[in-house]
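J.: Attaching a predicted model along with its sequence, questions to come.
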Amino acid sequence: MMRFLTQFFTWWNGQTLGTRFNTWRFGKSVGEDQFGNAYYEGGTNSDGQTRRWVIYKGYSEASAIPPGWHGWIHHRVDTPPSDENYKPREWQKPYQANMTGTAAAYRPKGSILGQDRRPQVTGDYDAWTPSA
């Protein structure tokens, strides 16, 4: 029952009931990645291309798609990684969760949320002060 309610009321956690029905009706399973995300294709979109989609395992996070599947789902390549011996290139980074909003988020130098102190003002810039 809880699974039904989750699929009925949320879009960010796995799949909705509409996606489940569409996948059952039109989807052809293409493969699964190392994170448990399932990839499907079926039907055509308005451009005449085969429609491709992913059903995330757990929380829907677009950055959780590995590089090989990213290329396939965006129609950069026609062969899914499950049908070939795909190896990521040396410059492709492994998946790292999106840390925005957490304590581990990136804080650039000088950010008020960072640990570093802001650099001193140099002679080419004077901070504005209100005149009294």
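T.: Thanks, I have the structure now.

J.: okay, CA-based contacts and neighbour counts for the rest of this
T.: OK.

J.: Can you show me the strands along this structure?
T.: Listed in chain order, the strands of the chain (DSSP state E) span 28-32, 38-44, 50-55.

J.: As JSON lines, those strands with distance to Met99 and mean neighbour count would be great.
T.: What follows is those, written out as JSON lines (distance: least, Cα to Cα, whole Å; neighbours: other Cα atoms under 10 Å):
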{"stretch": "strand 28-32", "distance to Met99": "24", "mean neighbour count": "16"}
{"stretch": "strand 38-44", "distance to Met99": "23", "mean neighbour count": "16"}
{"stretch": "strand 50-55", "distance to Met99": "21", "mean neighbour count": "18"}
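
J.: okay, pairing it with this:
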Amino acid sequence: MKNLLLLMFTWWNGQTMGTRFYTWRFGKRVGEDELGNVYYEGGMSSYGLQKRWVIYKGYAEASAIPPGWHGWMHHRTDVPPSKEDYVAKDWQVGHRPNPTGSPQAYRPPGSLAVAGERPRVTGDYDAWTPGG
């Protein structure tokens, strides 16, 4: 019952009912990445290109698409990584979830979220004071 409700009411959790139906009707499975995301193609877009889409495993986050699959999804290559021996370049880093809103988020020096005292104002900046 939980999975049915998630399928009906959440777009960020895998796929919706519409995507599931479209995939069943027109989708041809192309491959799967190391994170468990499944890639499909089928039908034609309004630009005359073949439609390509991904069904995420779990939370839908676009940055969770590996570099090889990203190129295929955006029509930069016609051959998906599942049909070639794709090896990521050494400068291509693996997926790291977006830490915004979590304790691992970046907090610059002077941020109210950083413990300690804020640094004194220096330079050509003078803080505004009422009547000053």
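T.: Everything's here; your move. Every value quoted in this text rests on a predicted model; they were computed, and no experiment measured them.

J.: Overlay the chains and give the TM-score.
T.: Put the two chains on top of each other and the TM-score (TM-score structural alignment, normalised by the length of the first structure) is 0.91; 132 aligned residues with a Cα RMSD of 1.6 Å.

J.: before we move on, the earlier item: out of the strands of the first structure, which comes closest to Leu5 of the first structure?
T.: In this view, the strands of the first structure are compared for proximity to Leu5 of the first structure by Cα to Cα, and strand 50-55 is the closest at 17.3 Å.

J.: Can you add distance to Gln15 of the first structure and give the strands of the first structure back as a markdown table?
T.: As requested, the strands of the first structure are arranged in a markdown table below (distance: least, Cα to Cα, whole Å):
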| stretch | distance to Gln15 of the first structure |
| --- | --- |
| strand 28-32 | 15 |
| strand 38-44 | 11 |
| strand 50-55 | 6 |
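
J.: which one of those strands lies closest to Thr100 of the first structure?
T.: Shortest distance between Thr100 of the first structure and the strands of the first structure, using Cα to Cα, is found for strand 50-55: 22.4 Å.

J.: hmm, who's touching that closest one?
T.: 14-15, 37-45, 73 (Cα atoms under 8 Å, 6 or more residues apart in numbering).

J.: repeat that with 6 Å
T.: Applying Cα atoms under 6 Å, 6 or more residues apart in numbering, the external contacts of strand 50-55 of the first structure come out as 37-45, 73.

J.: how about CSV for those, with distance to Glu61 of the first structure added?
T.: Putting the contacts of strand 50-55 of the first structure into CSV (distance: Cα to Cα, whole Å) gives the following:
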residue, distance to Glu61 of the first structure
Asn37, 10
Ala38, 13
Tyr39, 14
Tyr40, 17
Glu41, 19
Gly42, 22
Gly43, 24
Thr44, 24
Asn45, 23
Ile73, 14
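
J.: Tell me the one among those residues nearest to Gln115 of the first structure.
T.: So of the contacts of strand 50-55 of the first structure, ranked by how close each gets to Gln115 of the first structure (Cα to Cα), first place is Asn37, at 36.3 Å.

J.: Would you check that that closest one makes contact with Lys57?
T.: Yes - counting by Cα atoms under 6 Å, Asn37 of the first structure sits close enough to Lys57 to count as a contact (5.1 Å).
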